[in-house]
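Peer 1: sharing a sequence plus its predicted fold:
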Amino acid sequence: MNRQNIFKSVVVAAVVAIVGLLAVQVYWFRSAYDVREKQFNDKVNLALRALTNDLLKAEGDTTSTIRPVVMTASNSFYVDLNHTLSYAALDSSLRKTFVRHGLDAPFELTVYDKNRTGIILGNLYLNGAYTTDTATCRSRMAEARIPMDFMITFPDKQTDIVGGMMFWIVSACAFVFILALFAYLVVDLQKQKKLSEIKTDFMNNITHELQTPITNISLASEVLRAGSGRLDEQKAVHYANIIYQENRRLKFQVEQVLQASLFEKGEIALTKKEVNVNSLMEEVIQNFQMRIQNRQGQLRGKLDALQPFVFADEFHLTNIFYSLLDNADKYSPDKPDITVTTINKPHGILIAIADKGIGIRREVQQYIFDKFYRASTGNVHDVKGYGLGLTYVQKIVEAHRGRVSVTSEPQHGSCFELYFENC
């Protein structure tokens, strides 16, 4: 099993462990709640049975059988007393019995006639006192001379039970925090691993990319030195052009890496001035023509913007134009066919660089501006680059408060559009 599969297995095992531990924690918490609820219900049941016995004794009834307390809801307990009640006895016995059994939760008391056809008395007992007028209650109870039952309801039962489980709650929160921290570490480890792989790939790419222009410059220099005095002027110019072009290419590649590093540190300082986009783009196209012609391709400029002036950093603007043309050339496997256009839009200028190359799959278009990202085309080095060009383009455009977008279809080419506001 290779390291990649081992890492995936570890991550899957970690995720399963986290889910399992969370499930166990939920089960333990639910079990603890059920136990405390049962304890509460048993305590209430015992208290109400004792209360019923005290009431019957207070009324001088020693022969009636104490009937079971019936739970009519999860928080309601009905006492089938079938006896004429004295309010004073009920009030006194309720408080004493609940205190004796450790029940201090707020409750509602409802007194019914035997057939439960009407409520004789209903009130709320909270913090040691009833919320209804005691005198009125005494009067209504005194008037009632029929057998009665009563029901006790605890409106905050669930809250009280949960409130009594602070140890479980604190331990559960601590456990969840530890699991969340563990999950974060697993995710961070995966990100670090991916970043390490990206950096390794980047170093491989940069080594390969820098070797190519250095080798070409070295070969051309050797030819010029060895053939000094014997080469005709045309060949000498040809080799000199090779050195010039490869030197520019090498400078551009090094500049990409340096600029990406500066952006990462937030140390890029733009020197803005009024720039004629048409003139700048025309100069970039002229410098690029030889490279395209060497591949028997076409590079056309349709610079139709009537208001071509923007307030920008000329150096960085030149670099992003060159970077986009470089991509258009690299991702055109046959003869490059590139068109550059400039047109005016409301309050700004739109620059479009379109090619007829391999295009970009729709599902990866959202990633192409990410640092080090390179769309897979099979062989790592079949298309040269570091995965920094489009990142640099996006950051420069955004630093100028502009917008960059792409439209592309596989095998139908790509079109990158840049928008800047006019001066």
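Peer 2: Here it is on my side, so go on.

Peer 1: only C-alpha atoms from now on, for both contacts and neighbour counts.
Peer 2: OK.

Peer 1: ok, now how distant is Ile169 from Asn115?
Peer 2: Plainly put, Ile169 is 44 Å away from Asn115 if you go by Cα to Cα, to the nearest Å.

Peer 1: the two: who's more crowded?
Peer 2: Taking other Cα atoms under 10 Å, Ile169 and Asn115 do not tie; Ile169 has more neighbours (14 against 10).

Peer 1: quick one: contacts for the more buried one?
Peer 2: Applying Cα atoms under 8 Å, 6 or more residues apart in numbering to Ile169 gives no contacts.

Peer 1: wait, a strand at Thr110?
Peer 2: Yes: with DSSP: H, G, I helix; E, B strand; the rest coil as the criterion, Thr110 is located in a strand.

Peer 1: could you find the closest non-adjacent residue to it?
Peer 2: Gly122 (4.2 Å; Cα to Cα, 6 or more residues apart in numbering).

Peer 1: give me the distance between whichever strand or helix holds Ile214 and the centre of its chain.
Peer 2: Using DSSP states H and E, Ile214 maps to helix 166-226. Remark: helix 166-226 is offset 20 Å from the chain centroid, using Cα atoms, centre = their mean, to the nearest Å.

Peer 1: immediately after that helix, which helix or strand?
Peer 2: With elements assigned by DSSP H and E, the helix or strand that comes after helix 166-226 is helix 233-265.

Peer 1: show me what that next one packs onto, helices and strands only.
Peer 2: Judged by 3 or more Cα pairs under 8 Å, 6 or more residues apart in numbering; DSSP states H and E, the packing partners of helix 233-265 are helix 166-226, helix 389-399.

Peer 1: reformat those helices as CSV; add distance to Phe77.
Peer 2: Converted to CSV, the helices and strands packed on helix 233-265 look like this (distance: least, Cα to Cα, whole Å):
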stretch, distance to Phe77
helix 166-226, 26
helix 389-399, 68
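
Peer 1: this is the comparison structure:
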Amino acid sequence: MKGKALKYIILLATVSIAGIFLIQFSFIKSSYNISDKQFKESASVALKEVAWQILVATGSTENFDSITPVEIISNSNYLVNVGTAFDKDLLKSNLIRELKKHEIYYDFEFAIFDPSEQQMDERTLVSSNSDEKPSSYDFPVNEKYSNYFAVHFPDRSSYFNSRLSIWYFLTGLLVLVVFFFGYTLSVIIRQRQLSEIQKNFVNNLTHELKTPISAIALSANVINNKTILENPKRLFEYTRIIQEQNTRLARNVENVLNLASIERNRIKLNLEELDAQQFLLKSIEIFKHSTSGQKANISTKLSETKAILLADKFHFSNLLSNILENAVKYCEQTPEIIVSFEQRKNHFELCFADNGIGIPREYRKKIFKKFYRIPTGNVHDVKGFGLGLDYVHKIVKAHKWKIKVEENPKGGSIFTLIIPN
């Protein structure tokens, strides 16, 4: 799948999902408003019936047509004007019966206005199972009426949940589908990236193996000719080419084998105490005699205080070699590398500052991934497999150290190893 087509698919999927969620939430909001309206209507009818039953019990039904029984103060607060005196027990029994008749099986609080005291009488909470206990709700006082009671529904969520449960279920199902869709899409993207990285790795590997093999074959054909004996200088030249290309071929094969070995087994470190300064100087000196090291100018800034590190000598040496080799490989001028070692309060800092091409900020975390190489378009002037820094990261992690990459103010990059003291 081409990158542009994948982008369009992701964009279309995002817009579609956003649209579906918008419609879903619109339906939920509409259903909530309808349920709220239904609750108000049911509660109003039930409370109007309560007012009528009280008037019937007190023999004052002639007042019913002259009053407005129910006034909605808020979504959960109702005031009921009766227009005549009544007692609490009568009110309570009618409230329980009428609310259940209209399918309102929820807790409610009520209080009766006392005209003599000009305040709400004892407040009472009645639960769904008809249990009664004192209420602390502060009912508002209405100056227009003298004989009325107020009802408050403290929690209407169960009412709405029962009516919106199907929408909650569908919304949860939609979220689940979106989650699996997003996960599938992320897997596809990762697989595509991995496929691209592996393809580049195979291409680089093929080139890195074919080049020395071709050079060795060509040199061998020349040496196989008897006339070469007449020109010893030429013979030695082709022998040197064979030796160099054989070393290059062996190094490439070793890199791949090391990768396979690390992937199969966890790295087992043979930790020992190392004199940091002496080990660094020795490793740098060895690197200077390599093909890459001969091209670079390497200087050191090491602390005078003796420092002892606990490290695996073999892997630590390879780690240093990989970082130095990268500094030389990715430099378009004479490589200048400064290796510094400083002792901080709780850790050591080993820095490698180079004057190479640098690493853009967005790639600094990715360079430690296996097979990853910074994209350069169709330019392939620097060959490699993307294994060196992956190996470095694995060794750093195995030692429980840290590594970071920063921009060198003078141009290039600075690799810093943070080693706990």
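Peer 2: Received it, and whenever you're ready, just let me know what you need. Just so we're clear, the structure is a prediction, and the values are computed from it rather than from any experiment.

Peer 1: can you pull the TM-score for these?
Peer 2: Overlay of the two chains. TM-score (TM-score structural alignment, normalised by the length of structure 2): 0.84; 405 aligned residues with a Cα RMSD of 3.1 Å.

Peer 1: re earlier: please identify which of the helices and strands packed on helix 233-265 of structure 1 is closest to Gly266 of structure 1.
Peer 2: Proximity to Gly266 of structure 1 (Cα to Cα) singles out helix 389-399 among these, at 10.8 Å.

Peer 1: neighbouring contacts of the helix or strand following the closest one?
Peer 2: Heading C-terminal from helix 389-399 of structure 1, the first helix or strand you meet, by DSSP H and E, is strand 403-408. With contact meaning Cα under 8 Å, 6+ apart, strand 403-408 of structure 1 is reached by 359-362, 365, 394, 397, 414-420.

Peer 1: and strand 403-408 of structure 1, which residues are buried?
Peer 2: Arg403, Val404, Val406, Ser408 (16 or more other Cα atoms under 10 Å).

Peer 1: any idea how far Ile189 of structure 2 is from Leu176 of structure 2?
Peer 2: On the measure of Cα to Cα, Ile189 of structure 2 and Leu176 of structure 2 end up 20 Å apart.

Peer 1: ugh, wrong one, I meant Glu263 of structure 2
Peer 2: Applying Cα to Cα to Glu263 of structure 2 and Leu176 of structure 2 gives a distance of 35 Å.

Peer 1: that older thread, against which helices or strands is the host helix or strand of the residue nearest to Thr110 of structure 1 packed?
Peer 2: Applying DSSP H and E as the criterion places Gly122 of structure 1 in strand 119-126. Packing partners of strand 119-126 of structure 1 (3+ Cα pairs under 8 Å, 6+ apart): strand 107-113, helix 134-143.

Peer 1: and the angle from the longest one to strand 119-126?
Peer 2: The reference is to helix 134-143 of structure 1. 150 degrees (axes from the mean of the first three to the mean of the last three Cα atoms, to 10 degrees).

Peer 1: need the residues that contact helix 134-143 of structure 1.
Peer 2: Taking Cα under 8 Å, 6+ apart as the rule, helix 134-143 of structure 1 contacts Leu85, Ser86, Tyr87, Ala88, Ile120, Leu121.

Peer 1: try it again at 6 Å.
Peer 2: Contacts with helix 134-143 of structure 1, where a contact means Cα atoms under 6 Å, 6 or more residues apart in numbering, come from Tyr87.

Peer 1: what's the answer for stretch 79-90 of structure 2, then?
Peer 2: Here stretch 79-90 of structure 2 has contacts from Ala51, Pro69, Val70, Glu71, Asn147, Tyr148, Phe149, Ala150, using Cα under 6 Å, 6+ apart.

Peer 1: all the strands of the stretch 251-400 of structure 1, residue numbers only.
Peer 2: Listed in chain order, the strands of the stretch 251-400 of structure 1 (DSSP state E, counting those that start in this stretch) span 273-276, 298-303, 309-312, 337-345, 348-354.

Peer 1: what's the most buried one of those strands?
Peer 2: Compared across these, strand 348-354 shows the largest average neighbour count, a mean of 22 (mean count of other Cα atoms under 10 Å).

Peer 1: okay, the angle between it and strand 403-408?
Peer 2: 30 degrees.

Peer 1: and strand 348-354 of structure 1, how far from the chain's centre?
Peer 2: 33 Å.

Peer 1: that strand - contacts with which helices or strands?
Peer 2: Counting contacts by 3 or more Cα pairs under 6 Å, 6 or more residues apart in numbering; DSSP states H and E, the secondary-structure elements packed against strand 348-354 of structure 1 are strand 337-345, strand 414-421.
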